[in-house]
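Engineer: Need coordinates for the following:
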Amino acid sequence: MSKLIKIIIVNILLLGFVSLMVITILDATLIDAKSITNIRTSPIPAVRGNIYSENKKILATSIPEYDLYLDFFVIDSKILSLNIDSLSILISSLFNDKSAEEYKNSLLEAKKNNKRFFSLQKQVDYTQLKSLINFPVFKLGNNKRMDVKSYNSNKGGLIIKQRMTRKHPYDLARRTIGIDRVTSRRVGLEGSWNGYLEGESGHREEKYIGSNVWIPTGRNIKNSVIGKDIVTSIDVLYQDIIESSLKKKLLEEEADYGCVVLMEVKTGYIKAITNLKRLESGKYFDSYNNAIGTKNEPGSTFKLISLMIALSDPSLDISINDTINTFEGEFKYFDRTMEDARKGGYGKITIKESFEKSSNIGISRIITENYKGKEQDFIDRLYSILDHDFMLDIAGEPKPSFTTPENYLWSGVTLPWMSTGYEVEMTPLQILSIYNAVANRGEMMQPKIVKRIESNGFVSNQNQFTPTSMGVICSEKVSDLLIELMKGVVLNGTAKNIKSEFLELAGKTGTTQINYTLRDKEEMKYQTSFAGFFPADEPKYSCIVVINNPKKQYYANTVAAPVFKEIAEKIYNLDFDLFRNKNEDQIKDLKLTDNKVLSKKRLEFLSNHFEINKIDYLQKIVSKTDNDLKKGFLPDMTNYNITDASFILNNYGIHVELSGRGKVVNQIPEPGTRLKDIKKITLFLM
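Structural biologist: Take a look at the predicted model:
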């Protein structure tokens, strides 16, 4: 072989080797590129922080729920074939929605088609998932019991998609707690404190398995950071009281909506707040936060502010015992006639009586005659009282509004009507803040609902929110006079029907015509309210009740005021600091409440301190529970300990999920739900 031929052969071999290497490298590059396109980074949503009541009861929390899918490409055919019967029986008994035969057929069909993302079940709770991953096939023959965190979907074929669901164990103060939603604006505490609650998202690696399905690889690039917890001033017992008391009256009156706010006098902390609106079905739902976000003409509850201004004015020499002529119940201001509720009027009465009887003519004449020619002085004094941002913890509070002399809407009838609560607009919370200040010897406290922010139980100084004074709006002397006037309303005036045998109440009724400009065209609509505090001599709590457009009655003394009385007596009966002044006869006369949360606490207290047979009471509960179950309805499990509750429900094949510790205070679904419609029950404990 010539030298030339040898050179040619060597070059050909070298060329072939180089080509092979290039092809190999290109193939590897293409494979790597393809692998890279099958991997992506996706966010790991942070677990949202909890919202707690004052004594650390959970008002809102995030609970994991799981959607489960099967990757039959991973599941071994032989293992499935050997275990299909037992697996189908176990799944059927766990979820109780299909027969074992139906599950068996659907699993075999999915395996036959080698489905990679077969939907097994959605909205599975953690307890169910812990059981499921230890079923045959999914467990892969492991002898040790597996947990959720260590489960590998690449081996067991079970794809677990976790999502966090916001739960409200007590189902109380829903609008104030708010709504956590991604697709639209968050509201309430969930919205205003979202920056603390939301935490910090992480990132994880996911791989593509086909059919537009991505599953986690198990590698987290960055872990998420749990959100901080919000501790509020809400007391779940008081919240339960105000909601049930308000709802009962709203149903009686078929009113459009109502709200109640309960505040601690010395601190301004909101202890309870509710807003209930009538739906087309006739039921009431905690919807828009009218207590904080809706301002309208308050009516006669504003008369307290009018007299506060006049009694505080050093240029005026006014006594609550001065007399004023209300004539025969009608008085003309220019082209408009002001009327008193009582036909024929009250004649000559004192300023104190004008307030007690809620005389429009009496109050308006006091203001107009003393501020004639110096209307701006009255407005300036009003401005100094109302020019505040009252509620900072929850967004959406409007400023109080009223007409001023320089405004083109001002007329000769503005001041007289303003003095009686028209031509001025305030929210219920703003009105309550003024009444609370009077009860607090003239010092106005900023309404607060958030007490502190916690991170893993730790509270820094800047995240501890102490009571805040908004300044003194009247002297102690004037405060004492106004308290005397409000006591008189309950003892001798428009609210004497709510006089209590157990404690002294103080406050003011307010009845407002909410469409008075259309009185000749439409049926009149009214808003009733009562604002006050209790006990009157040493006020601890202030409260406002507002009921809009009641259909049966329309005077505040018969609509809003009785709700105030019921709330005051129940809280007085529950507050152990106030309880010390009661005697046994008073206790026995007070009615036992039907409130779920309250009844347990009161039963314990009363049975410990007075002769109330707790055993007889509980035996009646057990008997009713058994009857409900036999009839096919879910019973009320309130007051049961968890051992008894679980035993009873499990005997009827009901899966029990728990939240909290102690005895049952609430449940989902509600009592009375048909057993055949129930897959599981969640019991909330405290």
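Engineer: C-alpha only now, for contacts and for neighbours.
Structural biologist: Fine.
Engineer: Would you map the strands across the stretch 501-650 of the chain?
Structural biologist: In the stretch 501-650 of the chain, the strands defined using DSSP state E, counting those that start in this stretch lie at 506-513, 526-534, 541-548.
Engineer: wait, which of the ones you listed is closest to Ser287?
Structural biologist: With Cα to Cα, the closest approach to Ser287 among those belongs to strand 541-548: 14.2 Å.
Engineer: Would you indicate which residues of that closest one are buried?
Structural biologist: Neighbour-count burial for strand 541-548, with 16 or more other Cα atoms under 10 Å as criterion, is recorded at 541-548.
Engineer: between those, which is nearest Ile324?
Structural biologist: Ile544 (28.9 Å).
Engineer: So the closest one is in contact with Pro428, correct?
Structural biologist: Yes: counting by Cα atoms under 8 Å, Ile544 touches Pro428, with 6.9 Å between them.
Engineer: quick one more, to check against the first:
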Amino acid sequence: MKKITLYTLLIYLAMLIIGIIASARIVSLVATKGDYYRGDFDTTKVITEDRIFNVNFEYRTGIRGNIYSDENDLMLSTIYIYDLYWYPSQVIDSLKFMHNLDSLVSIFNEVNPRVSKKEYFKIIQNALIDHRNQYNKAVNKTKSEDKQIKNEGINELNKLKNQYKCIKISKATKSNEWVTQEHWDKIRSLFPSKTAYHGGCKVDKRLIHKNVYNNTASATIGYLNTQHSSKYTDSIVYAKGIEGYYDSLLAEEKLVFRKLYANKVLIPLRENRRINPKNGCDIITTINLDIQRITENALNDQLKAINAVWGCAIVMEVQSGEIKAISNLSRTSEGVYEETVDHAVTESYEPGSTFKLITLMAALESGLVDTSTMVKCEENRVFSLKRAFEISDNDGLYNAAKLAYPQIYDYFVAITNMSLQKDLRIEVAKAQTPVLTSKTQREVDYVNVTHGYSIKVPPIYMLAYFNAIANDGKYIQPILVKKIRYPHNKVIDKYAGVINPRICSKSTIRKVKACLESVVTHGTGIRARDENYKAFMRDTSVDVKPLIAGKTGTAFIYDDKERKYSETVKNASFIGYFPSENPKYTCLIFISGTSLDGGYVAAPVCKEIAEKIVNRDKEIAWSQTGKGIIANTPFTKFAHIVDLNKIYKELGYRMNYKVGNDWVMVNNVNQNKELNVEKRNLKKEYLARQLYGANAKDAVYILKKNGYNVIVNGIGKVAKVSFNESTATVELKN
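Structural biologist: As a prediction, the model looks like this:
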């Protein structure tokens, strides 16, 4: 018993002594090296008697917010791009490296095609041989007994460790020159490693935004720029479009934290326990991808057809103010049209004859002029004001304004009272506002302003004003952002602000609407007549109105070098709303660098967009005219009779065709108000022509049935079929 007590006492005394020594040591460390263990020293390295303290600073960032369409489809996503380097010193397994060198060189050539595979082989082999020779020399020096030579060898080895070959620095503004995650995954699969180096390769990664749909509204959504640096990687700047406007909300949080090492052992710091950078907010735009695709394709086709310099098109929802589509296409040096400049929002132009709408409204608001007032027009003709507006007569509109406002000052006061000059606060970086005041107050300026010269207005402002007419005088802000979604799922809804609840009297709105319809039915906008109106315009039993009501515009472009207006090059435009009876959308088409008028080149684009939107919008299609849905039949160029029968039966149509196993087309309505169905006889030698207008599913089925392998490109209906031996290539287009 005594022995046990003695042993216990000895153990207790030993533990007490150890505790006293440990406590003394801790007190000593806190007193002498406490600041070092907390990282509280000015330099990055401190050497004490028995320890080396190092401090490194590292960045930790959240993820930048994304931009979505109105239906939550991703439009602008955050991705990583890489800068790729190769270090000869980090090639550990030489045999494996040489075995996979062909594959590695192929990847290098893929990310940087400017250097051939042969050149890469030479660069790598020479670098390996040179590194091996220098390494052997440095190792021999470290074995020397001479301290100076030995230190030289150590320094040379450290330098060799940091030598690298730069394979590719990704240019942030050129997506075809990025080193992507896919490239890096290929390299890692060739050379698996637990370190940061794979086959000697290492990457530095950067977060950037990429437009998912390439050209889709990219000039308005925004694209990145770079600030050049001769020493470091170019810094990324978001200064354009919606992304530039909301940069502070989209931006991720960036935090700097310290890492403390004592004799190369990481010391946890209390300040680093809760470092968790916040992600950026997501932006949900008003852009509808279906309407955007319709708008973009229609504009692109027209620009190609007339070889214009650039064009823009916008579709706005009348009551909500939401921009459903916005396309800005400019001709590049390669002759293709791409989104490079946001002409619709960030630039201003002389609107031309579309501004006559404002002149007409101002004249009617005076109470001294009516649409039936006879005015002197060009070539000494006399027409009613309504007819002068229909044919876009410059003198007629000026003389009407002169009758209402003898002085130019009074005219400017009148249009100012209608709020056109007010800032709409468009949610785009560097958005422009109208310049409505002419430089002088001469009579020639009065003449010019009444038909859209000597002033500058961004296209989106003209669209918003026509939208106010469609909205019964309520002038609202066009909006591009629907919601802002914060990182913790808090959502803020955005709504259009009301600029002016009533820009003019109800009677003026009613008269102006009638004039805008007349422009399309009897005036310069006849090429905007829809197919339904043209089919029934001679049917006096029904009051059929045009799908679109709007105004054409043409303005000669001012040549700054010549200091005069061009005699041939114009800006051509058309602005209208549809359906004219109960407007749901307003559309603007603006084409620059053409010799043709707005009625010829812009009005047909608006017509195409309107008809396609109406066909996809059941609410409009079922209520368009007094003839009911039969007058708005969605005709079919190519389909199987069984499928068509199910669809048309569901919609309430009658067909004059017995259901069998045929491929047919529906092209019009007969006198008995039945769908006129025609059989399409398919023959192998005529397939390219006969499949025009078919959907992809039917085209693939028929071609495969005829023994072809099928390649499908694009979206929409069949626009072209080409054959190469046993392969058929189908081009689709909306």
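Engineer: TM-score of the superposed pair?
Structural biologist: Remark: TM-score between the superposed chains equals 0.70 [TM-score structural alignment, normalised by the length of structure 1]; 552 aligned residues with a Cα RMSD of 4.4 Å.
Engineer: returning to what we had before: a markdown table for the buried residues of strand 541-548 of structure 1, including distance to Asp628 of structure 1?
Structural biologist: Formatted as a markdown table, these follow (distance: Cα to Cα, whole Å):
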| residue | distance to Asp628 of structure 1 |
| --- | --- |
| Tyr541 | 40 |
| Ser542 | 41 |
| Cys543 | 38 |
| Ile544 | 39 |
| Val545 | 36 |
| Val546 | 37 |
| Ile547 | 36 |
| Asn548 | 37 |
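Engineer: element containing Glu71 of structure 2, please.
Structural biologist: Glu71 of structure 2 is part of no helix or strand when elements are defined by DSSP states H and E.
Engineer: give the contact list for it.
Structural biologist: Going by Cα atoms under 8 Å, 6 or more residues apart in numbering, Glu71 of structure 2 touches Asn288.
Engineer: what's the matching residue for it over in structure 1?
Structural biologist: Here Glu71 of structure 2 is matched to Asn55 in structure 1, going by TM-score structural alignment.
Engineer: Repeat that for Thr286 of structure 2.
Structural biologist: In structure 1, Thr286 of structure 2 lines up with Ser233, judged by TM-score structural alignment.
Engineer: I'd assumed Pro447 was in contact with its match.
Structural biologist: No: applying Cα under 8 Å, one finds Ser233 of structure 1 not in contact with Pro447, separated by 10.5 Å.
Engineer: anything in contact with each of those two?
Structural biologist: Common contacts of Ser233 of structure 1 and Pro447, defined by Cα under 8 Å, 6+ apart, comprise 269-270.
Engineer: The two: which is more packed in?
Structural biologist: The neighbour comparison of Ser233 of structure 1 against Pro447 (other Cα atoms under 10 Å) goes to Pro447, with 27 against 22.
Engineer: Skipping its backbone neighbours, what lies nearest the more buried one in space?
Structural biologist: Of all residues not flanking Pro447 of structure 1 in the chain, Gly268 sits nearest, at 4.7 Å (Cα to Cα, 6 or more residues apart in numbering).
Engineer: my guess is the one you found meets Met470, correct?
Structural biologist: No: Gly268 of structure 1 is beyond contact range of Met470, at 10.2 Å (criterion: Cα under 8 Å).
Engineer: Of the two, which one has the most company?
Structural biologist: Taking other Cα under 10 Å, Gly268 of structure 1 and Met470 do not tie; Gly268 has more neighbours (26 against 16).
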